[in-house]
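Visitor: Need coordinates for the following:
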Amino acid sequence: MMKKLALLIGSIFLCSGTFATENEIKIPSKIKEVTVFQKGAQIYKTGSVFVEQGVTDLLITDLPRNINQQSIQVKGFGNFTILSVNYQLNYLKSQKDSKQIKTLKDSLEMLKFTKKDTENKIETYKAEETILLANKSIGGDQSGVSITALKEAMNYFHVKLNEIKSKELELNGSLSKINESITRIQNQLNSLQSKLNNPTSEVLVKVLAKERTKAVLDLRYVIYNAGWTPEYDLRAIDIAEPVQLNYKAKVYQSSGEDWEDVRLTISTGNPQISGVKPEIYPWYVSFYEPPQVVSRGYAPKAKMAVVYDEMEIVELDEEEEAVAEVSYFEATTNQTNVEFNIDIPYSVPSDGKAYTVQINEFNLDAHYTYYTAPKLKESAFLLAQITGWEQYNLLAGSANIFFEGTYVGNSTIDPQTANDTLNLSLGRDEAIVVSRTKIKDFESQRLIGLNKKETFGYKIEVRNNKNATISIIIDDQFPISTNKDIEVEQIEKSGAKFNETTGKLSWEFELKSLESKPIEMKYSIKYPKDKKIEL
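Guide: So this is what the prediction gives:
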């Protein structure tokens, strides 16, 4: 009786498993949209399938392992009801080969075929060489050979053997290069495939249909091994035109699934940063008590306060209409985030490399001026003072600078430290000639009682060789005394703005085309004659 009962129970479980398998359908899905955050990305996939009357398990397969389970959202469209949504790992199935891996495998197969063909040719030449050497005897044992016949035979052997050896040498060289290529490709494949040995994940959606109907499922989830960094191109045609700013995103991902021809949205948000406002708790003050000395040589363990983020677990106890959203978390919108919708479909392979995505293009009003500090460098640098940049929601990032169609260098845009005006250096302009020379007739040294007094003078000259009027800023400085026994006197500033705290001199004026302007700065230093100063 017990054996019959066990068999009956086993049959019930077997039937249950068979029934579940028969009513499980793998639903093909494709990535349609991706919202890329600064760190992380939200994937939007969709798929459809026809379901029969009754309860059916719809299985969405080949998902990345590193999905944030709490971010999973499922929407259904059709005449059916979503009963439950479950997330699970599949350790029996690895991730699909990427395009890069498929290309490498194809290349490897072609190289192996070429290698085999080359080896066959080498064997053929070796066999030909063996036959040639085995038949090198000329004439019979009793009869000799004429000199003419011997020369012809020797010439034939020489030419033919040399041809065979040359071919063998050439083929062995090719074989060596083929083996090197096979080794490199195999090593690259091993590196890439090692990342694919991780299990895939799946989302199981249980649905109920009253009749045969088409079920459309939309799936959204967040991954963290993706993101983007800002990059800019700043182009100035000439000093009479506005600055063109190209706002770009360097998008990367290594989720395990390629994004092929998807609609991208670039977001300045970061889902890894908590959006919960901080709380200030009471701050108590008390008398300090020194720690107690424990005779056994160790101090008692301090109590540690551990704070856990509150998490709401949602269970689907009741049937839910297919048009309703089944979600493991409630998304909140941060009004400070900005999203850029990219109209052109993009493809981003899962290889961790950065791919450039064009976000937008702006023309920025700019005031151009030249700057020089001839004490440090006798060169003039063109500056673009840009206004109105705040409205474009820029992030801190590197900028490639182009002027008059030529790359002039790299700079950094950091809106956090910028003022209303964003100053960018567009590089040196050799058409603005700057010089700084000593005024030797003015320089002197003389003794005044117990002190020595030295005078210094410099002439700064700027020439504009461009065919347009320019504005230029010139900076220099007077030394600042850090000792009461050292006195610095400013003798000549040529109308410069002077900062007594820093000793900085600043001139700003316009120069017409082909115009030159000299300015002078003079000062003296008095100090005890038995001392030396360091300038």
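
Visitor: For the rest of this, base every contact and every neighbour count on C-alpha atoms.
Guide: Noted.

Visitor: what's the next secondary structure element after the longest helix along the chain?
Guide: The residue-count maximum for a helix in the chain (DSSP state H) belongs to helix 147-194. Downstream of helix 147-194, the next assigned helix or strand under DSSP states H and E is strand 199-209.

Visitor: roughly how far is the next helix or strand after that following strand from the heart of the chain?
Guide: Heading C-terminal from strand 199-209, the first helix or strand you meet, by DSSP H and E, is strand 213-236. The chain centre lies 14 Å from the centre of strand 213-236; the measure is Cα atoms, centre = their mean, to the nearest Å.

Visitor: this one next, for a side-by-side:
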Amino acid sequence: MQAYLSKVRKVFTVTEKYRSIKIAAPLGLFSLAALGMAPAQAANSSIEQVTIYQGLASVTRALPINGNGEQTLIFSCLSPYLDKDSLSVQAGSGVNVGEVSIETLSGEQAAQCQYQGDTEVQAQQATLADITAELEAANLAKSYMQNLTKVTQINTDGTLASNARDLETQAVAINKRILDIQQRQARAQDDLNQLMAGGATSTSNSVTQVSVRTASRTPSSIKLHYQVRGASWQPTYQARLDTNTEQLNISASAIIAQQTGENWLNIPLTLSSVNPNQNTTGQLPRVERLSLYDEESRMMADDHLPVPMVEEMAAPAYARISDGAPAPELPTFTVSSQNKNGIIEYKLPQRVSIPSDGRHVRTVIDEQSGTSNLWIRSTPGVEAAGYWYASAPFLTPAWVDGSMQLYRDDNYIGQSRYSYQTLKEQGIGFGIDRNTIVKQIADEDTQGDKGAFNRTQTLTKTEAYEFTNQHSRTMRLQVLGSEPVSQDDSLNVTVNHTPPVTERDWNDNQGMIAWEFDLPSQQTKVISSTSQVSYPASKNLAVR
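Guide: The predicted structure follows:
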């Protein structure tokens, strides 16, 4: 029995002989010798820079020039959505550039580009092969034990029970090991499938190839710059408020995704706030040209008017990250930003990989923080409640609009929209305040006539609200209300507020009013308004 157990243990160690993996070599550059052109230099282009805008990206690739003389360099495996009009070539000193050829490849040639340079796919394939070999070894051990049980006669009375228990223990261990390996194998296969899905060149199974004819006496390099549809980024923000310290922190992140058909692996990346789809020129004023006509000539002219042609605009093509030696410094991921007359560029310090499968890559690009002013805002005529608000005087107009997640005292409150102008004027809302109690105590409407001969209709409205501060500290309250606005000379409006309002036409909104005051802890304050509207009884009052 001991000899059997020894053999089983040896079987568990036999894995190397079962390892096998087939990794396709990356596609190099296509030769143009068959086309009668100068021989193509065998090298793969490297991405030197990617700048992502809204809906498209600018890509700069480089190829080395080895040797001297005339030769053709080929940038292969480029996106099928490449904007051919945007192509430009830059060469080093001493390099002459000839014609540039652009062609679209499909079928097998495009398929070979699929996983070019994807070291992650190759590494995952090797991992899966190791797990598969380990599973085969475990199955071999199980088979060996089953065969051994069939041919071995265990008939020694003193060892029968012991041998049975040993066999049972070994069987349980092998089965558990096989199950564990199978689970690891399934996870590894899923990871490989995801990587390979991300490595797909494009849904149309085609690629663009650019050939550049050059002449040089010394080694150098050329750069290819182009624009490609299918890449974009959008900002998202997180605002965190501490109501005790009145500190407000707002961090800006970028969510990046691309489906250009190119896998951008380990690339330098810049994000730009520019939207290339916007208008690039302002509109000219419309000039009115006046003429006179009679009704008969108008009807005759209408019969001969040409049918207007509607020009259809093509939708933009959008395809669907030694002992004793000092430890190295940790990398910093602080994004640098630059304001170029209203265009903000965010340059990531680290290289990132962004596969062409639409997956989202997120990175923090900026952060602003400082002391805010806190207050409770209530609009009692709309809702009997108060809401936390905070100002952000430290904000700069550099950030573009985007969604914003809100946290108050480390609790997620909800989300709103980041807009610099709106937040500057109105502050940032941080959810309802349960410790501010708002109660309506008066709501009266009266109507009557005045005058015996020149009758006048009057409408009087009275509203009053009570505010109670149940916080343990004094709170700043801002109460928003409104007063009627007359748009007719024969309609008179008089309004009385108690206490007097702090601001009329709040934030340049006609008819909006605001009270602002400090309300001590456990104290109550009442605000009331009475408005009287007078107008001729022969007319009706319209409220919009």
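
Visitor: Going along the chain, name the helices of the second structure.
Guide: With DSSP H as the criterion, the second structure has helices at 2-12, 108-112, 119-151, 160-198, 295-303, 420-426.

Visitor: Give me the nearest residue to residue 530 of the second structure, chain neighbours excluded.
Guide: What sits nearest to residue 530 of the second structure in space, not counting adjacent residues and going by Cα to Cα, 6 or more residues apart in numbering, is residue 462, at 4.4 Å.

Visitor: From residue 163 of the second structure, how far off is the residue lying farthest from the centre of the second structure?
Guide: Most distant from the centre of the second structure: residue 157, at 73.0 Å, with distances by Cα atoms, centre = their mean. According to Cα to Cα, to the nearest Å, residue 157 of the second structure stands 10 Å off from residue 163 of the second structure.

Visitor: What of residue 244 of the second structure?
Guide: Per Cα to Cα, residue 244 of the second structure is found 71 Å from residue 163 of the second structure.

Visitor: The two - which one has more neighbours?
Guide: residue 163 (15 against 8; other Cα atoms under 10 Å).

Visitor: So which elements touch the longest helix of the first structure?
Guide: Other elements packing on helix 147-194 of the first structure under the criterion 3 or more Cα pairs under 8 Å, 6 or more residues apart in numbering; DSSP states H and E are helix 99-134.

Visitor: The residue nearest to residue 530 of the second structure is in contact with residue 531, isn't it?
Guide: Yes. Counting by Cα atoms under 8 Å, residue 462 of the second structure touches residue 531, with 6.6 Å between them.

Visitor: Just want the angle from the longest helix of the first structure to helix 99-134.
Guide: Between helix 147-194 of the first structure and helix 99-134, the angle comes out at 160 degrees (axes from the mean of the first three to the mean of the last three Cα atoms, to 10 degrees).

Visitor: Turn the helices of the second structure into TSV, including distance to residue 446 of the second structure.
Guide: Formatted as TSV, the helices of the second structure follow (distance: least, Cα to Cα, whole Å):
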stretch	distance to residue 446 of the second structure
helix 2-12	95
helix 108-112	81
helix 119-151	78
helix 160-198	71
helix 295-303	52
helix 420-426	35
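
Visitor: Out of the ones you listed, the one nearest residue 340 of the second structure is which?
Guide: Between residue 340 of the second structure and the helices of the second structure, the tightest spacing by Cα to Cα is seen for helix 420-426, at 18.4 Å.

Visitor: contacting residues around that closest one?
Guide: Contact partners of helix 420-426 of the second structure, identified using Cα atoms under 8 Å, 6 or more residues apart in numbering, comprise 391, 392, 393, 395, 396, 397, 399, 400, 401, 507.

Visitor: Excluding chain neighbours, what is closest to the fifth one?
Guide: Closest residue in space to residue 396 of the second structure, ignoring its immediate chain neighbours: residue 420 at 7.7 Å, by Cα to Cα, 6+ apart.

Visitor: Quickly note the distance from that neighbour to residue 524 of the second structure.
Guide: 34 Å.

Visitor: what's the answer for residue 47 of the second structure, then?
Guide: Distance of residue 47 of the second structure to residue 524 of the second structure, given as Cα to Cα: 66 Å.

Visitor: Please say which of these two ends up with more neighbours.
Guide: Taking other Cα under 10 Å, residue 47 of the second structure and residue 524 do not tie; residue 47 has more neighbours (19 against 15).

Visitor: pretty sure the more buried one is in contact with residue 61, am I right?
Guide: Yes. Residue 47 of the second structure is in contact with residue 61 according to Cα under 8 Å; the separation is 4.4 Å.

Visitor: Near residue 57 of the second structure, how many other residues are there?
Guide: Neighbourhood size, residue 57 of the second structure [other Cα under 10 Å]: 25.

Visitor: What residue in the first structure is paired with it?
Guide: Superposed on the first structure with TM-score structural alignment, residue 57 of the second structure falls opposite residue 41.
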